[in-house]
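Visitor: the following comprises the amino acid sequence and a computationally predicted model.
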Amino acid sequence: MKMSLYHQPFEAIKAGTKKIEVRLNDEKRSKLHVGDRIEFTDLTTSETVQVKVLGLEKFSSFKELFTKYSGEIIGEFENKSVTDLDLENQKIYSQTREAKYGALAIRIEILR
């Protein structure tokens, strides 16, 4: 599966600090399985990196997901609040789509 990322989270995956990718659990992501590979493309540089899916965890909302996972493991600053993470995420995914699909935490491991 192919997915795109902004530069900062892409670099965090490359560095090995971002171990969970946060996505809407839409039709595309609902087809993911443990053991699958994802190719992430940096939207700034077009560089790619391959990861293996180690785990999938579904949540009814991003707020619920951010209550469990925040900080470096999802590619964010440690001091960012759940509210701030949720508000930032609403710039990417509408509340209507979030209510329809829910959120997905994708535990990943970079393939070297």
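Guide: Arrived safely, thanks for sending.

Visitor: when you work out contacts or count neighbours from here on, use the C-alpha atoms and nothing else.
Guide: Will do.

Visitor: from T45, how far out is I106?
Guide: According to Cα to Cα, to the nearest Å, I106 and T45 sit 23 Å apart.

Visitor: try it against this one:
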Amino acid sequence: MDISLGDELFNKISKGTKTVEVFLNDEQMKHFGVGDTLSIHRESNNEDVILTSAWSIKKCRTMTELYQRYTPEAIGMEPKELSGIYDSATVKKQGLLAVKMKVLKPNYE
């Protein structure tokens, strides 16, 4: 699976502080599982890539549950910031997936 992140979040993964990526629990994520590779591209330069492996996937019904399991540092943003990406009605309907990542290989200089 390929995703694109802004420079700030990309750098947090590169430094090892952001270890959890959050997704809606939707159809797109239905076949994503532990051991699968997540290619994270830098939004400002799509050729900068960090390859990660999903070593844990937890379902969370609410943002509150997500932040009870993981720190804002591990997620890479505060609850208010994440709420700006995923609105509460959608989260309530679909839930969230917290993918704990292990960096395999940064592919940039």
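Guide: Received, thanks. Remember, predicted model here, so these are calculated numbers, not experimental data.

Visitor: superposed, how do the two chains score by TM?
Guide: The TM-score (TM-score structural alignment, normalised by the length of structure 2) is 0.84; 104 aligned residues with a Cα RMSD of 1.5 Å.

Visitor: thinking again about what came up before, pick out whichever of I106 and T45 of structure 1 has more residues nearby.
Guide: Counted by other Cα atoms under 10 Å, I106 of structure 1 and T45 do not tie: I106 has more neighbours, with 24 against 10.

Visitor: which residues sit in contact with the more buried one?
Guide: By Cα atoms under 8 Å, 6 or more residues apart in numbering, the residues touching I106 of structure 1 are 20-23, 53-57.

Visitor: same deal with S4 of structure 1?
Guide: Counting by Cα under 8 Å, 6+ apart, S4 of structure 1 makes contact with 40-43.

Visitor: try 10 Å this time
Guide: Contacts for S4 of structure 1 (Cα atoms under 10 Å, 6 or more residues apart in numbering) come out as 10, 39-44, 46, 48.

Visitor: swap in W55 of structure 2?
Guide: 33-37, 99-102.

Visitor: select only the buried ones of the residues you listed in PyMOL?
Guide: If you want just the buried ones from the contacts of W55 of structure 2 in PyMOL, going by 16 or more other Cα atoms under 10 Å, the selection is:
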select buried, resi 37+99+100+101+102
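
Visitor: so of the contacts of W55 of structure 2, which ones are in strands?
Guide: Residues of the contacts of W55 of structure 2 located in strands (DSSP state E): 37, 99-102.

Visitor: so which of the residues you listed comes closest to T64 of structure 2?
Guide: T64 of structure 2 lies nearest to V99 out of the ones in strands among the contacts of W55 of structure 2, by Cα to Cα, at 16.2 Å.

Visitor: distance of that closest one relative to S53 of structure 2?
Guide: 9 Å.

Visitor: overlap of the contact sets of the two?
Guide: Taking Cα under 10 Å, 6+ apart as the criterion, V99 of structure 2 and S53 both touch 33-34, 38.

Visitor: G95 of structure 2: which of those is nearest?
Guide: For these, with G95 of structure 2 as the reference and Cα to Cα as the criterion, the closest is G33, at 16.2 Å.

Visitor: residues in contact with the closest one?
Guide: Counted by Cα under 10 Å, 6+ apart, G33 of structure 2 has contacts 53-57, 99.

Visitor: Y101 of structure 1 too?
Guide: By Cα under 10 Å, 6+ apart, the residues touching Y101 of structure 1 are 24-27, 29-30, 58-61, 95.

Visitor: V91 of structure 2 versus V22 of structure 2, what's the distance?
Guide: Distance check for V22 of structure 2 against V91 of structure 2: by Cα to Cα, it reads 11 Å.
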